[in-house]
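>>> Here is a sequence together with a model predicted from it:
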Amino acid sequence: MTNKNQISNEKELSLEQREELLSVLKARFEKNMNRHKGLEWAKVQAKLNAHTEKLWSLNEMERTGGEPDVVGHDQKKGEYIFYDCSAESPKGRRSVCYDREGLESRKKHKPENNAIDMATAMGIELLTEEQYRTLQKLESFDMKTSSWVETPSDIRELGGALFCDFRFGHVFVYHNGASSYYGARGFRGSLRV
């Protein structure tokens, strides 16, 4: 029981941290209305206040350079959708293999982490290719970097993983071995609140 509480406490923000994060999110929301036309910050904040456990994940997105922002509202589920909206792939999540299997398959020069484990630890999910394309319709992201995206199991079973970037006015989807990593490749995540 104590162990569970310790884990829970680790994933809670103090009142001061919550207020600071909400202030940052509100300022970003108001500055980038093109990402969420027709949505109101007061309703988003009310939802966040009702689900404070999600603030920890949003703070992790912020802490690692993702600059999370609202990009949609699922009216059926009543959830607001946040994506990482940093201009380039989040700095605190670069130089990582795709997943644990890819990381462990490296013989030398192993990076410190992998995208799937990091996202899981943060309580978020990697963007899918479709979500990545949706994000790019809002404005241009990853013009100098690239981001791992959720990879279909048939590709992953053969050792590959997918990543995307935006060049020449288009989204490009590429493949690499899941064990590869680059200083200019990270991952973008999504969170529903």
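Looks like it arrived, so ask away.
>>> C-alpha only now, for contacts and for neighbours.
Noted.
>>> Could I get the contacting residues of the closest residue in space to Glu60 that isn't next to it in sequence?
Leaving aside its sequence neighbours, Glu60 sits nearest to Met122 (CA to CA, 6 or more residues apart in numbering; 6.0 Å). The contact partners of Met122, by CA atoms under 8 Å, 6 or more residues apart in numbering, come to Ser57, Glu60, Met61.
>>> Just list the residues touching Gly183, thanks.
Gly183 makes contact with Arg94, Ser95 under the criterion CA under 8 Å, 6+ apart.
>>> Just the buried positions in stretch 58-66, please.
Under the neighbour-count criterion of 16 or more other CA atoms under 10 Å, stretch 58-66 has Leu58, Asn59, Glu60, Met61, Glu62, Gly65, Gly66 buried.
>>> oh sorry, the question was meant for stretch 7-21
Lys11, Glu12, Leu13, Arg18, Leu21.
>>> The closest residue to the second one other than its chain neighbours: neighbouring residues, count only.
The shortest distance from Glu12 to any non-neighbouring residue, by CA to CA, 6+ apart, is to Trp56 (5.9 Å). A count of nearby residues for Trp56, using other CA atoms under 10 Å, gives 20.
>>> Please, which helix or strand holds Trp56?
helix 53-63 (DSSP states H and E).
>>> repeat for Tyr132
helix 129-138.
>>> quick one, the longest helix seen in the chain and helix 53-63 angle?
Criterion DSSP state H: the longest helix present in the chain is helix 15-31. Relative orientation of helix 15-31 versus helix 53-63 (axes from the mean of the first three to the mean of the last three CA atoms, to 10 degrees): 70 degrees.
>>> Included below, for side-by-side comparison, is a second structure:
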Amino acid sequence: MSSTKKTLAAEQAAELMGVLKTRFEKNMPRHAGINWPDVQAKLATNPEKLAVLDEMEITGGEPDVVGKDNTTGEYLFYDCAAESPKARRSLCYDRAALDARKEHKPASSALDMAAEIGIELLTEEQYRHLQTLGKFDLKTSSWIQTPEAIRKLGGAVFCDRRYDTVFYYHNGAESYYAARGFRGVLSV
């Protein structure tokens, strides 16, 4: 999806708008001070971003508005599924890690799949913000953007929530687990 700008058919777009509106209204504390008609208007003028939100939805992310960038005026959509999106698990961190595996390679990497969808992995700050909006990753974990210094040494970082605490961990970038996926962010 990253190589071409996809748009949805009118019926698909209307259906997704309905899903997003329902989720928005059901989870008002996630986006205090933001009005759905404003978000809807922004989505209507950015059909390629609506198509990205559709991919986030299809892969189990349950995207929702979590804020607004005051500098750009863009709304921030995060994956708000209770657990790391199911269709985005069992992935190593990036292409270099995937290429380094000699056997038992996963289907893809978190960074490759995020690029295909058209999103970026959450940063640590964004992940911690998400956790102020609810309790996420109680049984799973999510790769997050890894600092270059850690990645150069072969590692990657991920987070989860256990014991009512958000934990920040490390692992080899080539590792992958059935309970580890990734969460993304899209600016609209």
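Sure, I can see it. No experiment lies behind these values; they were computed from the predicted model shown.
>>> Please enumerate the strands of structure 1.
Secondary structure of structure 1 by DSSP state E: the strands cover 68-74, 79-84, 125-126, 146-149, 160-167, 170-177, 185-187, 189-192.
>>> Could you check how far the alignment partner in structure 1 of Leu53 of structure 2 is from His51 of structure 1?
Aligned counterpart of Leu53 of structure 2 in structure 1: Leu58 (TM-score structural alignment). Remark: distance between Leu58 of structure 1 and His51 of structure 1 (CA to CA, to the nearest Å) = 11 Å.
>>> so what sits against both of these two?
Between them, Leu58 of structure 1 and His51 share no contacting residue under CA under 8 Å, 6+ apart.
>>> Can you pull out the residues in contact with the helix holding Trp56 of structure 1?
Helix 53-63 of structure 1 is contacted from outside by 11-13, 18, 21, 48, 67-68, 84, 92, 122-124, 189, 191, 193, using CA under 8 Å, 6+ apart.
>>> ok, 7 Å please
Helix 53-63 of structure 1 has contacts (CA atoms under 7 Å, 6 or more residues apart in numbering) with Lys11, Glu12, Leu13, Leu21, Leu48, Glu67, Pro68, Met122, Gly123, Ile124, Val193.
>>> That helix against structure 2, how far on average?
Superposed on structure 2, helix 53-63 of structure 1 shows a mean distance to its aligned partners of 0.5 Å (mean CA distance after the TM-score superposition for structure 1).
>>> for the strands of structure 1, which one sits closest to Asn114 of structure 1?
Of all these, it is strand 185-187 that lies closest to Asn114 of structure 1, at 9.2 Å by CA to CA.
>>> mean offset of the closest one relative to structure 2 (after superposition)
Per aligned residue, strand 185-187 of structure 1 averages 0.2 Å (mean CA distance after the TM-score superposition for structure 1).
>>> So which elements touch that strand?
strand 146-149 (3 or more CA pairs under 7 Å, 6 or more residues apart in numbering; DSSP states H and E).
>>> So which bit of structure 2 is the strand it packs on matched to?
Strand 146-149 of structure 1 maps onto residues 141-144 of structure 2, going by TM-score structural alignment.
>>> what's the spacing between the matching stretch and its chain's center?
10 Å (CA atoms, centre = their mean, to the nearest Å).
>>> and if you look at stretch 47-57 of structure 1?
Centre-to-centre, stretch 47-57 of structure 1 and its host chain are 16 Å apart (CA atoms, centre = their mean).
>>> Next: stretch 48-65 of structure 2.
9 Å.
>>> who's in contact with Gly102 of structure 1?
So Gly102 of structure 1 contacts Ala178, Ser179 (CA under 7 Å, 6+ apart).
>>> Please pull up the equivalent of it in structure 2.
Gly102 of structure 1 maps onto Ala97 in structure 2, by TM-score structural alignment.
>>> how close does that match get to Ser109 of structure 2?
From Ala97 of structure 2 to Ser109 of structure 2 the distance is 8 Å (CA to CA).
>>> Kindly report the same for Ser175 of structure 2.
For Ser175 of structure 2, the distance to Ser109 of structure 2 - CA to CA - is 10 Å.
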